[in-house]
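Asks: Provide a 3D model corresponding to the input given below.
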Amino acid sequence: MAQTPFSSLDDYIALPRVDAVVLAPDGTRAVLTVATLNKDKTGYDRALWEIPTTAGGTARRLTRSAKGEAGAAFTAAGDLLFVSARPDADGDGDEDAAQLWLLPAGGGEARAITRLAGGVSAIAAVADAASVVVLSADLLPSADSIESDAKLRAERKKRKLSAILHTTYPVRYWDHDLGPAEPHLFALDTGALSDTISSLAASDIADAEPDATTPYPASLPRPRDLTPAPGRTADTAGAALTPDGRTLIAAMRVAQGRAERFALVSIDVASGERTTLLGERSTYFEAPTVSHDGRSIAYIRARFSDPTGPADQELWVAGIDGSSPRRLAEGWDRWPTSVAFDHDDAALIVTADQDGRGPVFRVPLDGGAPQQLTTDEHSYSNVSVDRATGALVALRSSWMVPPHPVRIEIDGTVTVLATPAPSPTPAGTMTEVETTAEDGARVRGWLLLPEGADTASPAPLLLWIHGGPLNSWNAWSWRWSPQLALARGYAVLLPDPALSTGYGLDFIARGWNSWGGKPYTDLMSITDEVVARPDIDETKTAAMGGSFGGYMANWVAGHTDRFRAIVTHASLWALDQFAGTTDSSSYWQEIFTPEGMTENSPHRFVKDISTPLLVIHGDRDYRVPIGESLRLWSELNEHFGEDDGTTVHRFLYFPDENHWVLKPQHAVVWYETVFGFLGEHVHGTPAPNVAGLG
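Replies: Reported below is the predicted structural model:
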């Protein structure tokens, strides 16, 4: 078998990765965020690279620092903004909080243009025709100014306080605790930058007493708080500025008991005056974007789902003041994953899952039907519109090629652009497979075949089940890479069963409130179809999945003995327990009836498990808390442990990883353990010792 970067885990984690692309205002250049493995192979450093937006040319590195750079955006003047914790030469040299930096379009050194004690979280919005940018940054709840926040933080640090008193739900999200600080939105005028030296020297700041109030540097434009006393409302679901920078349109969080919804709010940047434009109980208004002429907004609207079925994700437009809202593309039940106005404001540029791909669509504002622009086997993201030409710049990927920058012409023609992260040679081929479910539904997926798989040498099969469950196997994932399995001789089946997106609302509804029903039978049906192929060895199969895929792996384990091994990562095991401990419990309890939650809980079938399981979980996983795998592991040992305490099952535990395993050294351990476990049970070869596990 030919050697590729996927043949070696060390080579794989060292591959450079393109995270994002942003288009400059003049449309002639774009900037990529590129991650590369650091020297000790325990993390990734990110830098910004400039590329031309036409074919040819080369990538040029713009930034280089030990802390890295991310969250790039352009100002109307063409200056490049980014967020970084790199040292600020004008700061006190003692803080590592990330700040907003500006790299001038005309050349010169990047400079920090904020000095907030708690740092900058992200760039929320940038005006197209003005020097205004809106930042997301945290302040402690009792702080009434930037200075008082710095004073309060210094006091907590001095006293080594970490306690948080919560008055609202939730208390944590994904992999981090919420609080004590609250998210704010700050407006900043980059046109107010000055090169004059502050009257307070950096040395004076460094030597100030912790309880002293240090003035914000006079040499920097002062951020203006648009959301005083926000609670969690500034945990937005998107924000956009009007081209003149005068008005911010934000999807603000609104508490609804223990749950949350989002309303579209207009904030006057000069005065901070706030007006709710669109908001309804039990309804999400998200992902607002503003037209180039500043007269209209587009957004995604969705009612809360409930146990009777999934709610649709609707595409809407309205006046900039929220007037005359109307739905676009009614009856088009594809769920938008990004929305932008076309160059002439006559249509929206939308990406959406569709049939195992993620095409780009043009949706006319006059009520016409959506037009699909891209027709290849890729998924598109990070789409930017060139105002002058109507061309698009985006990232594109599939299971055969990682994200890379492309240009898309108005007629849909796609041109690959320069990148400092060339695409690696894949370890096999990809083909589309499908079958007909027992209820007549079409169930499809991707089958990746290793080099040399044929009738004479059929490949063992890995069934990989996606997470979500509202998701689709349609784009590259660095975390779950079937290319690594191909390089080790496995074929990989990536199916989209009931609940998957990109096939319409009815297809999702087939598995609603019944995760163990048609999602399971769909998986078995398409597996039956694939193992009947002469290039697949039906006697050597295994299944694996993470999150919902882990749930389904557990369900599969309790309902069939057809697989030789099953890997279950970050999995749901006991739904009654999970629903009350996940970071957003209300959602899960809203979409299931009590009966459905009981009937579809995998833990009820533990006694029926006969397949060896590899259980994997990270302790910083707040989406699927570690208690799920702890209980699964306990019950596996209760029912299948030997008298001497041993078991055929295994538990791989990561104390400092979240829902996914993100640190490169841990990813290596993850894959080595998984492939060792599969080799032991699929091929009958002893599992090797994994380096680093002692």
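Asks: C-alpha from now on. contacts and neighbour counts both.
Replies: Will do.
Asks: and stretch 47-64, end to end?
Replies: Using Cα to Cα, to the nearest Å, one end of stretch 47-64 lies 6 Å from the other.
Asks: I misspoke; the intended subject was stretch 558-576.
Replies: With Cα to Cα as the measure, stretch 558-576 spans 18 Å from end to end.
Asks: ok, now stretch 395-402?
Replies: In stretch 395-402, first residue to last residue: 9 Å (Cα to Cα).
Asks: do a quick rundown of the helices in this structure.
Replies: Per DSSP state H, the chain carries helices over the ranges 9-13, 146-159, 202-207, 482-486, 505-509, 518-531, 548-557, 575-581, 585-591, 594-599, 627-640, 664-678.
Asks: between those, which one is closest to Asp40.
Replies: Among the helices of the chain, helix 664-678 comes nearest to Asp40, with 9.4 Å by Cα to Cα.
Asks: which neighbouring elements make contact with that closest one?
Replies: Judged by 3 or more Cα pairs under 8 Å, 6 or more residues apart in numbering; DSSP states H and E, the packing partners of helix 664-678 are helix 9-13, strand 565-569.
Asks: what's the closest of the ones you listed to Gln372?
Replies: The closest of those to Gln372 is helix 9-13. By Cα to Cα, the value is 34.0 Å.
Asks: and the closest one, how far from the chain's centre?
Replies: Centroid separation for helix 9-13 versus its chain: 22 Å, with Cα atoms, centre = their mean, to the nearest Å.
Asks: and for stretch 659-667?
Replies: Taking Cα atoms, centre = their mean, one finds the center of stretch 659-667 at 15 Å from the center of the full chain.
Asks: and what of stretch 396-411?
Replies: Relative to its chain's centre, stretch 396-411 lies at 18 Å (Cα atoms, centre = their mean).
Asks: residues of that stretch that come out buried?
Replies: Neighbour counts over stretch 396-411 (16 or more other Cα atoms under 10 Å) mark 396-409 as buried.
Asks: list of residues touching it?
Replies: 17-19, 21, 53-54, 357, 373, 377-381, 390-395, 414-419, 421, 423-424, 426, 429-430, 474-478, 482-483 (Cα atoms under 8 Å, 6 or more residues apart in numbering).
Asks: out of those, which end up buried?
Replies: Among the contacts of stretch 396-411, those buried by neighbour count (16+ other Cα under 10 Å) are 17-19, 21, 53-54, 357, 373, 377-381, 390-395, 414-419, 421, 426, 430, 474-476, 478, 482-483.
Asks: what is the burial count for the nearest residue to Thr283 once chain neighbours are set aside?
Replies: Spatial nearest neighbour of Thr283, excluding adjacent residues (Cα to Cα, 6 or more residues apart in numbering): Arg303 at 4.3 Å. When neighbours are counted by other Cα atoms under 10 Å, Arg303 registers 17.
Asks: please provide the structure for the following sequence as well, for comparison with the first:
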Amino acid sequence: MSRLSLNDLFRIAVPGDPQVRPDGGAVAYTLTTAEKDADDNRSEVWLAEPGHEPRRLTGGPADLAPRWSPDGRTLAFVRPVDGKPQIHLLPMDGGEPRVLATDGAGPPVWSPDGRHLAFTAPYGEAQAHDPVVADTLEYKADGAGLLRDLRAHVVVVEVDTGAWRRLTEGDFHAGEPTWSPDGQSLAFVAAMEPDRDLVPGGAVYLVDLDGGQPKRLTEQGVTCTGVWWLGERLVVTGFTGEPVGHTRLFALEAGGLVEIETGLDRNVMVGAPGYPGAPPLLLGDELLFCARDGGLTHLFDLDGRARVGGELGVSGATAAAGRLAYVAAGPGSAGDVYLDGRRLTDHALPDVELFPLERRVFTAPDGTPVEGFLLRDPALKQPGPLLLDVHGGPHNAWAPVFDGVHLYHQVLAARGWSVLTLNPRGSDGYGEAFYTAAIGAWGLADAGDFLAALDDLVEEGVADPDRLAVTGYSYGGYMACWLSATTDRFRAAIPGGCVSDLTSMSGTSDAGHLLKTFECRGDLAAQSPLTHVAGVRAATLVLHGERDDRCPVGQAEQWFAALRERGVPARLVRYPGGSHLFILNGRPSHRLDYNERIVAWLEQWVIGSQS
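Replies: Predicted coordinates:
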């Protein structure tokens, strides 16, 4: 057995999007790997069934969103053709997949009778060289770039003939559609208000299969974020009031939306890159949903009982024929496919021995308990260097599962480091009061959580107070800047995808207005690390994607320039083409470089400086 190396990035396989066959006997899923020679991520569709080795169904390299036909005889999936995602149909009794839709497509949704597929597709006429004209703040989106007049709309295609028709049009983005039980209409979420870029909005709409004007089904009071027809009722996710609290479950009744009581003070998680979860689903007649509890995303019933829990973190789930399929990560694997609790795949690296994560609870200065996870070699008996790594969000959370993104954690542990991943107030999984505790108080309400944990680890003899470092990404990058500017605790700091100036961020980020208005309300200058940059003494490595529209690269440029002007040892690394999520799904060479640079910087400025 060997320890994890950074090059193991190219051996890690991550399953996702599990889709149980209608008879409940097998699970189709995607499997994503990183290809070194092509410097790209590869995604294929695979099939897992009890008693058989998993087998590949499609050859990739970018196959996504497998969806079973109601009779289970055909598998639809999305594959790019000439750069545009298209729906393909794979006959399960043999044969090659055929292209069904040719105008760009999102994940397909089968009609109950199997005669149609619905999906969203982008529409717009502006060319890449045309001037970008913006009348609202919705003119760009991280990962997509400048939107111009592109809008996502609902499309339906006939399976037999390939004939398709667009059901919606207008200046709005339609969310993923869901079929009515009779197959005669589709529901979707959209924000159609003129000022939706200033005031968060989202309502459920219904459009007939034959087209026509969508009918609004929900009124003010709940901002809807997703909708699914589960059995005979529409289940909706959304939030009440301002968009700063937990996402909740609702059912659309005759009198409007009625909240579905979950028995939990937890945030409903429907799944997104970096935010594990799954849409709500029916297992028989029972409604299940995902929520994060103490860092791990579990699958719950409406009595608040975890149907999939323990040390597993769920990142996708579906049900059919009374059987439950899901993908979950654990301490030794970035993800495996399960069917009714039986593991069908094994994606743990067989020849790699991982250091275990120790769950810890620290006490903040005001007495609030704060959970974290300590990674270190159990054989270490003396104080050593420690890296504090801060998660993003701020409403995300670290989980005690194998981390295939932050590989440097295990590599540093093998070199005698301790790595602390803490879930401070603002983190998800600890109740709504904790979730909202840092609203309007970034750097003020949360910084003490980190420092108190460090004090405890120093006092315990785990951490050497002269060999501390801090890193983090997004909000974590903000906190790496803030802590290095407002304390002298750290010898090195590595902000990634950082936020250094909330004032300029509010006018340049694709989410800047929402951040300013609802998350960081108040004195933006006082909460900005740039205001306090004169206090930085830590050697600082700034890592940033050049096409980051969530935390624009100017945030990194400002921080680097301010440090350089003050003579602080600093380096700026920009990753061409990298969006905000490049450390999750960007070029493998960039992800490897990101990990390598963190290790090298820490060894140079924390370890090397001690000799």
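Asks: just to revisit the earlier point, the residue nearest to Thr283 of structure 1 maps to what in structure 2?
Replies: Superposed on structure 2 with TM-score structural alignment, Arg303 of structure 1 falls opposite Thr240.
Asks: now tabulate the helices of structure 1 in a markdown table and tack on distance to Ala77 of structure 1.
Replies: Conversion of the helices of structure 1 to a markdown table gives the following (distance: least, Cα to Cα, whole Å):
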| stretch | distance to Ala77 of structure 1 |
| --- | --- |
| helix 9-13 | 37 |
| helix 146-159 | 28 |
| helix 202-207 | 29 |
| helix 482-486 | 42 |
| helix 505-509 | 43 |
| helix 518-531 | 51 |
| helix 548-557 | 45 |
| helix 575-581 | 47 |
| helix 585-591 | 43 |
| helix 594-599 | 54 |
| helix 627-640 | 51 |
| helix 664-678 | 38 |
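Asks: which of those helices is buried the deepest?
Replies: Highest mean neighbour count among the helices of structure 1 (mean count of other Cα atoms under 10 Å): helix 548-557, with a mean of 27.
Asks: what sits closest to the counterpart of Val433 of structure 1 in structure 2 if chain neighbours are left out?
Replies: In structure 2, the residue matched to Val433 of structure 1 (TM-score structural alignment) is Arg360. Distances taken as Cα to Cα, 6+ apart put Gly372 closest to Arg360 of structure 2, at 5.2 Å, once the chain neighbours are dropped.
Asks: residue contacts, that neighbour?
Replies: With Cα under 8 Å, 6+ apart, Gly372 of structure 2 has these contacts: Arg359, Arg360, Val361, Phe362, Trp398, Leu420, Thr421, Leu422, Asn423.
Asks: which of these does structure 1 keep?
Replies: Counting by both residues aligned by TM-score structural alignment, their matches' Cα atoms under 8 Å, the contacts of Gly372 of structure 2 that remain in contact in structure 1 are Arg359, Arg360, Val361, Trp398, Leu420, Thr421, Leu422, Asn423.
Asks: which single one of those is nearest to Arg115 of structure 2?
Replies: Trp398 (43.0 Å).
Asks: from Cys520 of structure 2, how far out is the counterpart of Val668 of structure 1 in structure 2?
Replies: Using TM-score structural alignment as the criterion, Val668 of structure 1 maps onto Leu592 of structure 2. Noted for Leu592 of structure 2: a distance of 33 Å to Cys520 of structure 2, by Cα to Cα.
Asks: re the thing from before, filter the contacts of Gly372 of structure 2 down to the buried ones.
Replies: Judged by 16+ other Cα under 10 Å, buried ones among the contacts of Gly372 of structure 2: Phe362, Trp398, Leu420, Thr421, Leu422, Asn423.
Asks: who's in contact with the last one?
Replies: Contacts for Asn423 of structure 2 (Cα under 8 Å, 6+ apart) come out as Gly295, Val370, Glu371, Gly372, His391, Ala397, Trp398.
Asks: map it across to structure 1 for me.
Replies: Taking TM-score structural alignment, Asn423 of structure 2 has Asp496 as its aligned residue in structure 1.
Asks: how close does that match sit to Asp522 of structure 1?
Replies: Using Cα to Cα, Asp496 of structure 1 is found at 8 Å from Asp522 of structure 1.
Asks: what's the overlap in contacts for these two?
Replies: Residues touching both Asp496 of structure 1 and Asp522 (Cα under 8 Å, 6+ apart) are Val443.
Asks: who's in contact with whatever residue of structure 1 lines up with His88 of structure 2?
Replies: When structure 1 is aligned by TM-score structural alignment, His88 of structure 2 is paired with Trp101. By Cα under 8 Å, 6+ apart, the contact set of Trp101 of structure 1 is Leu81, Phe82, Val83, Ser84, Ala110, Arg111, Ala112, Ile113, Thr114.
Asks: and if you look at Asp204 of structure 1?
Replies: Applying Cα under 8 Å, 6+ apart, no residues qualify as near Asp204 of structure 1.
Asks: ditto for Arg258 of structure 1
Replies: Thr168, Tyr169, Pro170, Ser586.
Asks: returning to what we had before: closest one to Asp63 of structure 2 out of the buried ones among the contacts of Gly372 of structure 2, please.
Replies: Trp398 (28.7 Å).
Asks: now the closest one. Nearest residue, chain neighbours left out?
Replies: That would be Gly295: by Cα to Cα, 6+ apart, it lies 5.5 Å from Trp398 of structure 2.
Asks: for that neighbour, what are its contacts?
Replies: Residues near Gly295 of structure 2 by Cα under 8 Å, 6+ apart: Ala397, Trp398, Ala399, Pro400, Asn423, Asp428, Gly429.
Asks: got it, and Ala319 of structure 2?
Replies: Gln19, Val20, Gly24, Leu281, Leu282, Leu283, Ala325.
Asks: how close does the corresponding residue of structure 1 for it get to Pro336 of structure 1?
Replies: When structure 1 is aligned by TM-score structural alignment, Ala319 of structure 2 is paired with Val385. As judged by Cα to Cα, Val385 of structure 1 and Pro336 of structure 1 stand 17 Å apart.
Asks: surely the match of Arg303 of structure 1 and Gly221 touch.
Replies: Yes - under the criterion of Cα atoms under 8 Å, Thr240 of structure 2 makes contact with Gly221 at 6.0 Å.
Asks: residue in structure 1 paired with Val14 of structure 2?
Replies: In structure 1, Val14 of structure 2 lands on Arg17 (TM-score structural alignment).
Asks: relative to Pro664 of structure 1, how far out is the residue nearest to its match when sequence neighbours are not counted?
Replies: Nearest residue to Arg17 of structure 1 in three dimensions, chain neighbours excluded: Ala35, at 5.0 Å (Cα to Cα, 6+ apart). Taking Cα to Cα as the measure, Ala35 of structure 1 and Pro664 of structure 1 are separated by 12 Å.
Asks: before I go, just wanted to say thanks for your time.
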